[in-house]
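Engineer: No sequence on hand, only this structure:
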């Protein structure tokens, strides 16, 4: 069915929102599937699904009622390029598309259902949305979050989708998820610590979004608790733990180990 002109505008905003990212989560889906001999083409719908869902979260996170950001991935945020209404609807549509895509993954029906159900869990109040809500509530509570509280918050806000991506291959194959879940949990936390470091050390042009916002808001972060060097050491330790979790897969998992190392060496 052809799209109406106004629907096409939302579709254009959706496409704009998904362009320019690192594709880390999609990469993790494809690589975790490869461990179990699952073809890239079979895993591709799940990889596309997580990118659509992640992009929706960024579109909404950038809105004035949330983080009120003007720049994302080196270009104007969706609500600046269009307006808030289009941004909300584009985010909503990307979320719906994610579940349409994940159910097109080529694997047994039981595994497809588990993929969809676990994605909903990772994206919802027990995962990303819950973590985001904790983050927003922290801004008005009057006292900075403790290190344990930040860790729990980020395990949902950032880590849940990364952990889902890392375990997706095992889910598709109907295999044990423990090692890949551990890898994903450590990777997700290391990724967030690297983001906190970039907020201090990064250049906005290279990072593709505003930097220095956390300190400007007096927000508690891994850097504010651990110091810059301490945060970097913690991220490095987490990467080592992530890599160790993959030992059961031997050399087959080397690309996933390299991805973990990349996460804390990236400049954007």
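Structural biologist: Thanks, I have it. No experiment lies behind these values; they were computed from the predicted model shown. Numbering: from 1, shown residues only.
Engineer: only C-alpha atoms for contact and neighbour calcs from this point on.
Structural biologist: Fine.
Engineer: now for the helix or strand hosting residue 129, which elements pack on it?
Structural biologist: According to DSSP states H and E, residue 129 maps onto helix 128-138. Using 3 or more C-alpha pairs under 8 Å, 6 or more residues apart in numbering; DSSP states H and E, the elements in contact with helix 128-138 are helix 147-157, helix 159-173.
Engineer: Next one for the comparison:
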């Protein structure tokens, strides 16, 4: 596992560089065809929102799930960049005073602090819209049927029944703590849906059989649960310097978490079980799945 971890960490870092270079290019000052102009302050805020650090885990999962199944690497990178735009839009909006009211993100001022609230709202709106532009654009060299499948899957993962709906449930949880099933549903929507899409996208990009799509979707669901559980543990055990954002906020706001309901020992055991389930889903692919297996362990073991 140590050798695999070294390979995983190298590939994660290299992918982050590639994604950031592509995002920088996509958010250049030059207008695209059919764009009238790119307002400087808005573009600057979008650029700041997506290029202020981060592991780029979600696009990495797109790229590696596509690689596992022989998908086009360049197309996977563009789909990963689109997904990162959606993820970063969600962070910009989650940080707003009307939502989680955070001043720090990845150790830097949040977009509404760096710029202003109106610009932050528009930056989030524009990043969400741009994600679907990136997938649909001719530069993403996939069949139209694959692009339509990706657009539909990403829209479902990001919207009312996915991430945005999960954020609504999260805000409601400040007033009435959900039960265990409600917490799991909230987390599967707010955090898990985009991670599920990241893994499932590889099967769409590679035009793999339905069984591969179902298997990678299930893998994404498992590591999505692991990601949020690890996040909840870090929220209680880490600090601002390590996390790059405020910690302990869920407890301070009285939000229910699985740890609050079941305890830390249960949470750590459940986290290990999610990783075992994720490994089992990848077992049919043998050694070819070593990077995705390492990703599951990384999600569970991360410190920030």
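Structural biologist: Perfect, thanks for sending it. Being a predicted model, the structure only gives us computed values, none of them experimental.
Engineer: TM-score for these two?
Structural biologist: Once superposed, the chains reach a TM-score of 0.95 (TM-score structural alignment, normalised by the length of the first structure), with 266 aligned residues with a C-alpha RMSD of 1.5 Å.
Engineer: can I get the helices and strands packed on helix 128-138 of the first structure in TSV with mean neighbour count and distance to residue 44 of the first structure?
Structural biologist: Output for these, formatted as TSV (neighbours: other C-alpha atoms under 10 Å; distance: least, C-alpha to C-alpha, whole Å):
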stretch	mean neighbour count	distance to residue 44 of the first structure
helix 147-157	20	24
helix 159-173	27	11
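Engineer: out of the ones you listed, which comes closest to residue 4 of the first structure?
Structural biologist: Relative to residue 4 of the first structure, the nearest member of these by C-alpha to C-alpha is helix 159-173, separated by 32.5 Å.
Engineer: ok now the longest helix seen in the second structure, how far from the chain's centre?
Structural biologist: With DSSP state H setting the assignment, residue counts place helix 210-237 as the longest helix in the second structure. Put simply, helix 210-237 of the second structure sits 11 Å off its chain's centre (C-alpha atoms, centre = their mean, to the nearest Å).
Engineer: What's the match for residue 202 of the first structure in the second structure?
Structural biologist: Counting by TM-score structural alignment, residue 202 of the first structure lines up with residue 238 in the second structure.
Engineer: quick one: which of the helices and strands packed on helix 128-138 of the first structure is nearest residue 244 of the first structure?
Structural biologist: So among these, helix 159-173 is nearest, using C-alpha to C-alpha, at 14.4 Å.
Engineer: which residue numbers in the second structure go with that closest one?
Structural biologist: Helix 159-173 of the first structure maps onto residues 192-206 of the second structure, going by TM-score structural alignment.
Engineer: could you pull out the strands for the first structure?
Structural biologist: Using DSSP state E, the strands of the first structure run over 71-72, 75-76.
Engineer: Mind reading off the mean deviation between the first one and the second structure?
Structural biologist: For strand 71-72 of the first structure, the mean distance to aligned residues of the second structure following superposition is 0.5 Å (mean C-alpha distance after the TM-score superposition for the first structure).
Engineer: What of the last one?
Structural biologist: On superposition with the second structure, the average gap between strand 75-76 of the first structure and its aligned counterparts reaches 0.5 Å (mean C-alpha distance after the TM-score superposition for the first structure).
Engineer: what's the distance between the nearest residue to the match of residue 202 of the first structure once chain neighbours are set aside and residue 277 of the second structure?
Structural biologist: Nearest non-adjacent residue to residue 238 of the second structure, counting by C-alpha to C-alpha, 6 or more residues apart in numbering: residue 247, 7.1 Å away. Distance, residue 247 of the second structure to residue 277 of the second structure, by C-alpha to C-alpha, to the nearest Å: 29 Å.
Engineer: Neighbour count: these two, which is higher?
Structural biologist: Neighbour tally, residue 247 of the second structure and residue 277, criterion other C-alpha atoms under 10 Å: the higher count belongs to residue 247, 19 against 16.
Engineer: For the aligned residue in the first structure for the more buried one, give me its contacts.
Structural biologist: Aligned by TM-score structural alignment, residue 247 of the second structure pairs with residue 211 of the first structure. Contact analysis of residue 211 of the first structure by C-alpha atoms under 8 Å, 6 or more residues apart in numbering lists 198-200, 202-204.
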